[in-house]
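A.B. asks: For reference, the sequence and a predicted model appear below.
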Amino acid sequence: MLSVNEYFDGKVKSIAFQGETLPATVGVISPGEYEFGTSKKEVMAVVSGALTVQLPGNDDWVRFGVGEAFEVAAGVSFKVRAEIDTAYFCTYE
């Protein structure tokens, strides 16, 4: 079953589904800066565009482009910036 999610006044939208082995979402982040919280470990891969990410406990921002991914532990928050509409694929453990 698909579930549609919308955050930040519609600037971030995703579709949740059960992947082959893990729950997952595919979505698009509009230009801007956003902070997300995690309830499960997440692995987020950039499909189109780019995200600049500030991971928990880090002051530095790191850019992830197409085909690159980053991991975020459960129970933390992280920040992302998008300069253009950016598509992602995320799995949850």
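C.D. replies: Perfect, thanks for sending it.

A.B. asks: Could you use CA atoms for every contact and neighbour count after this?
C.D. replies: Fine.

A.B. asks: got a list of what K11 touches?
C.D. replies: Counting by CA atoms under 8 Å, 6 or more residues apart in numbering, K11 touches I29, S30, P31.

A.B. asks: Closest one to E93 out of those residues, please.
C.D. replies: Distance to E93, by CA to CA, is smallest for I29 among these, at 21.6 Å.

A.B. asks: A further structure is provided below for comparison with the first:
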Amino acid sequence: MSQFEHVTVLKKANVYFDGGVTSRTVVFADGSKKTLGVMLPGQYQFTTDVVEIMEITAGDLLVLLPGETEWKPFTGGMQFEVPAGATFKVDVKTITDYVCSFISVS
């Protein structure tokens, strides 16, 4: 899907790591949320509250997923999932564009 329709975009940016990672929150009619973001080259660590699916739309990075010992490469067109309450690390090699979907389990 190259675009989202009938959504609300929050104006305030989410800025992390002194601007190394930025995103905007998109809210869908059903209340679900995604963020559209950009990561600059660098290493970052994130912690999840809910299950997250990270879709890489462009770029090149390595990801160390929870419980793993080896970094895995991801490029545009690939995605990975992180469980709720987990920490994961990314090593961004080139400017990376992403969509993060937040999956709440009811």
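C.D. replies: Structure's in. What do you need? The structure presented is a predicted model; accordingly, all values stated were derived computationally and were not measured.

A.B. asks: Counting neighbours, which of the contacts of K11 of the first structure comes out on top?
C.D. replies: The residue in the contacts of K11 of the first structure with the most neighbours, by other CA atoms under 10 Å, is I29 (26 neighbours).

A.B. asks: Distance check, it against A45 of the first structure.
C.D. replies: Note on I29 of the first structure: its distance to A45 of the first structure, by CA to CA, to the nearest Å, is 13 Å.

A.B. asks: intersection of neighbour lists for the two?
C.D. replies: Both I29 of the first structure and A45 lack any common contact, where contact means CA under 8 Å, 6+ apart.

A.B. asks: residues contacting the alignment partner in the second structure of G37 of the first structure?
C.D. replies: With TM-score structural alignment as the criterion, G37 of the first structure lines up with T47 in the second structure. Neighbouring residues of T47 of the second structure by CA under 8 Å, 6+ apart: G85, A86, T87, F88.

A.B. asks: Find the residue closest to the residue sitting nearest the centre point of the first structure in space, skipping its chain neighbours.
C.D. replies: Ranked by distance to the mean C-alpha position of the first structure (CA atoms, centre = their mean), the top residue is M44 at 5.2 Å. Using CA to CA, 6 or more residues apart in numbering and skipping residues adjacent in sequence, the residue nearest M44 of the first structure is C90, 4.3 Å away.

A.B. asks: Which position in the second structure pairs with that neighbour?
C.D. replies: In the second structure, C90 of the first structure lands on C100 (TM-score structural alignment).

A.B. asks: pretty sure that match contacts K34?
C.D. replies: Yes: with contacts counted by CA atoms under 8 Å, C100 of the second structure reaches K34, the gap being 5.4 Å.

A.B. asks: show me the biggest strand of the second structure in terms of residues.
C.D. replies: For the second structure, the longest strand by residue count, based on DSSP state E, is strand 87-103.

A.B. asks: in that one, what's buried?
C.D. replies: Across strand 87-103 of the second structure, burial judged by 16 or more other CA atoms under 10 Å covers 87-92, 95-103.

A.B. asks: And stretch 10-30 of the second structure, by the same measure?
C.D. replies: Buried residues in stretch 10-30 of the second structure, defined by neighbour count with 16+ other CA under 10 Å: G20, V21, T22, S23, R24, T25, V26, V27.
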